[in-house]
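*Asks:* predicted structure and sequence below. I'll ask about it afterward.
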Amino acid sequence: MTAPHTDGRASRWDRHRADRRELILAAALEAVRSQGASVGVQEIADLAGVPRSVLYRLFKDRQDLDEQLRTRIIDDLMAALAPTLNPEGTVTEAIARSVDAYIGWIVANPRLHYFLGAGSGSTKDHNSPIVSGTKIAIAGTVREVFERALHAQSAPVAVAEPMAFGLVSFVDGSVNRWLSRSMQPMDAGELSSFLHIAIWAIIDASLREVGITLDPLTSIAEFTAAN
C-alpha cells in the first residue's frame, strides 16, 4: 500500500500559523502586563508586528484571544503554585508556603490576575471556562490532601470536599477584594499573615468537628501517614 502523501506546503503553513499565534499571544501578555486589561486589539497587533486582519484570521474574535491569553497566564501562575500543592513540612509551613506563593505572584502580576477574572475591556467575560476549571482543579488537589489525612486518622472523609472548595473560594474572594481596593487596607505581608491564620482556623475547626485535634506544628507526612 502506498503511504498517504503529505503536502509539505500545508505543513509549513500550519507551522507558520502556529508561530504567528505564539507571537500574538506573547505580545498580548506583555500588553496586558504593561497597560492593563483595557488594551485594544490594534495595540496588541502593533506590538506583535502583524496587521489587525491577521490577528482575526488566527483568533475567532476578541473573546477567543482573551481565553487563549488566560491559558498562558494560568500556566505562569501554576508554575509558581505547583510546588506548593504537594505540601511538605509542618501544617503551618505548608499553609504559609502556598499562600505566600500565591500572594507573591499577584503582587508581581496584578494586571494579569485582574485579567483572569475580568477579561478585556471589550468582553468583560466573568465566566471563563479555563479560570473556573483551574479553580476546580486546585480545590480538587487540596481535597485529595485532606482525604488522605482524614483516612489516615480514620475520620470521615466527606468533610474534605467542602473544606477544600470553601478554602479556595475564601482565599480567592479575599484576594480579589484586596486587589479591587488597590491592595488596601492591608499590605501584601499583612494579607498573607491574615490568610495563614484564617486558613488554619478553618482547618482546625473542621477537623475538631470530626474528632481530630491537630497541632499545627505536626508534619504533613506524619499527619497523612496511616496509623
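*Replies:* Nice, I can see it. Numbering: from 1, shown residues only.
*Asks:* only C-alpha atoms for contact and neighbour calcs from this point on.
*Replies:* Fine.
*Asks:* what are the ranges of the helices in the chain?
*Replies:* Shown for the chain, the helices assigned by DSSP state H span residues 8-35, 41-48, 52-58, 62-81, 91-108, 110-118, 129-152, 160-180, 188-209, 220-224.
*Asks:* ok, and what's touching the second one?
*Replies:* When you say that, I think you mean helix 41-48. Here helix 41-48 makes contact (Cα atoms under 8 Å, 6 or more residues apart in numbering) with 23-24, 26-28, 31, 51-52, 55, 62.
*Asks:* please pick the buried ones from these.
*Replies:* Among the contacts of helix 41-48, the ones that count as buried by 16 or more other Cα atoms under 10 Å are 23-24, 26-28, 31, 55, 62.
*Asks:* then this one, side by side with the first:
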Amino acid sequence: MSITAKRPEESRSPSGHEARWEQHNLERQTRILEAAVAMLEERPAGADIPVQEIAKRAGLAKSVVYRQFDGRDDLDCRIRAHLVDEFSRTLDAELDISTGSVEEILVRTIRAVADWMTDHPRLNEFARTGPTVRGADIDAVSSLKMRMSVRARELIASIATLIDVDDSAFDSVPFAVVTMVEGTLTQWATDPEPTRDRSQIVADLARLAWFVLDGAARSAGVTVDPTAELSAVIARLSGASGDVAV
C-alpha cells in the first residue's frame, strides 16, 4: 500500500497543507507509473526494469519511489492497476450508448481492444503477469474483464429499466461476450500468421456479439435493429420523446 494512504484512525478532514502534500504525492506516483509504462513499451517483453532506472526516467531519486510504494511488488501491482484504469476509461468512452447504433458501439469497442493488444503488446503481456492488488488471485486482464462485464451489465440494466422489460435474460451475456472477445483477440494477436486482418476479426467478433445480444433481447420480447441509432431505439421503445441518455 502506498504510504500516502490515509490511516484508519484519521477521521478529520485534511488541512490545506496536508491536502497539498497528498496532491504532491499523487503527482509523484503518477510520474513514476507513467515512467514505468513508457519503459515497458521500450524494452523487450519480460525484460527486468530496475527501480533505479524508473526513478531516473521519472526525474526522481530511487528513495522517493520506495517512499511512495511499499516495495517492488506493490509498484508492479500499481503499474498494472494504472494500465487497467487508463484502458477502462478508453473502453467506457467507446461504450457510450448516447451515440451510434448497437453495431457501431460493438465495432468501436472491440476495435479499441484489438488496437490495444496489437499496438501495446508489451503492456498487454505485463498486465497478465500479476494482480492489480497484492494478494489478489486474478491477474490484471481478468480484473479488467470483470470490470467491463459489470459496466456492460449496468448499461443493459439501465436500458431495460427505461423500456420496462425484464433484463434477467442478459445476466450471463456481458461476461460471455467479454470473455469471447478477449480470448479470440488474444489468440489472433499472438498468431504469427493470422488468416484475418484487424478489421476483419473486429467485424467477426462484433457480429458474434450481436447474435448473443439479439438472442437475449428476443427472449425478453424485444426486437432491435442493430443499424439504427440506439438512443432513438430506446426512445421509441420507452415511448419517450427526444434523445435518451443512459
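*Replies:* Noted; the coordinates are in hand. It should be emphasised that the depicted structure is a prediction, and the values quoted were computed from it without experimental measurement.
*Asks:* quick check: the gap between S63 of structure 2 and R78 of structure 2.
*Replies:* Look at S63 of structure 2 and R78 of structure 2: by Cα to Cα, to the nearest Å, they are 17 Å apart.
*Asks:* which one of these two is surrounded by more residues?
*Replies:* R78 (22 against 11; other Cα atoms under 10 Å).
*Asks:* and that one, what's its match in structure 1?
*Replies:* The equivalent of R78 of structure 2 in structure 1 is Q68 (alignment by TM-score structural alignment).
*Asks:* spatially nearest residue to that match (excluding sequence neighbours)?
*Replies:* L25 (7.6 Å; Cα to Cα, 6 or more residues apart in numbering).
*Asks:* tell me which residue of structure 2 lines up with that neighbour.
*Replies:* Match for L25 of structure 1 (TM-score structural alignment): L33.
*Asks:* how near is that match to R57 of structure 2?
*Replies:* Taken as Cα to Cα, the span from L33 of structure 2 to R57 of structure 2 is 10 Å.
*Asks:* who's more crowded, those two?
*Replies:* L33 (24 against 17).
*Asks:* would you agree the more buried one is in contact with I79?
*Replies:* Yes: L33 of structure 2 is within contact range of I79, at 5.7 Å (criterion: Cα atoms under 8 Å).
*Asks:* quick one, what contacts R122 of structure 2?
*Replies:* For R122 of structure 2, the contact set (Cα under 8 Å, 6+ apart) comprises 40-41, 44-46.
*Asks:* could you rerun that using 6 Å?
*Replies:* 41, 45 (Cα atoms under 6 Å, 6 or more residues apart in numbering).
*Asks:* tell me the spacing between it and E94 of structure 2.
*Replies:* When R122 of structure 2 is compared with E94 of structure 2 (using Cα to Cα), they lie 23 Å apart.
*Asks:* and if you look at V224 of structure 2?
*Replies:* 20 Å.
*Asks:* which of the two has more neighbours?
*Replies:* E94 (20 against 15).
*Asks:* aligned to that one, what sits in structure 1?
*Replies:* E94 of structure 2 maps onto T84 in structure 1, by TM-score structural alignment.
*Asks:* show me what L208 of structure 2 aligns to in structure 1.
*Replies:* With TM-score structural alignment as the criterion, L208 of structure 2 matches A198.
*Asks:* what's around its match, how many residues?
*Replies:* A198 of structure 1 is flanked by 15 other residues according to other Cα under 10 Å.
*Asks:* ok, the aligned partner of S168 of structure 2 in structure 1 - how many residues close by?
*Replies:* Using TM-score structural alignment, the equivalent of S168 of structure 2 in structure 1 is A158. Using other Cα under 10 Å, A158 of structure 1 has 12 other residues around it.
*Asks:* same check, this time on the one 4 residues further on
*Replies:* The local packing count at P162 of structure 1 equals 13, with neighbours defined by other Cα under 10 Å.
*Asks:* so what's it up against?
*Replies:* Not one residue lies near P162 of structure 1 by Cα under 6 Å, 6+ apart.
*Asks:* many thanks, have a good one.
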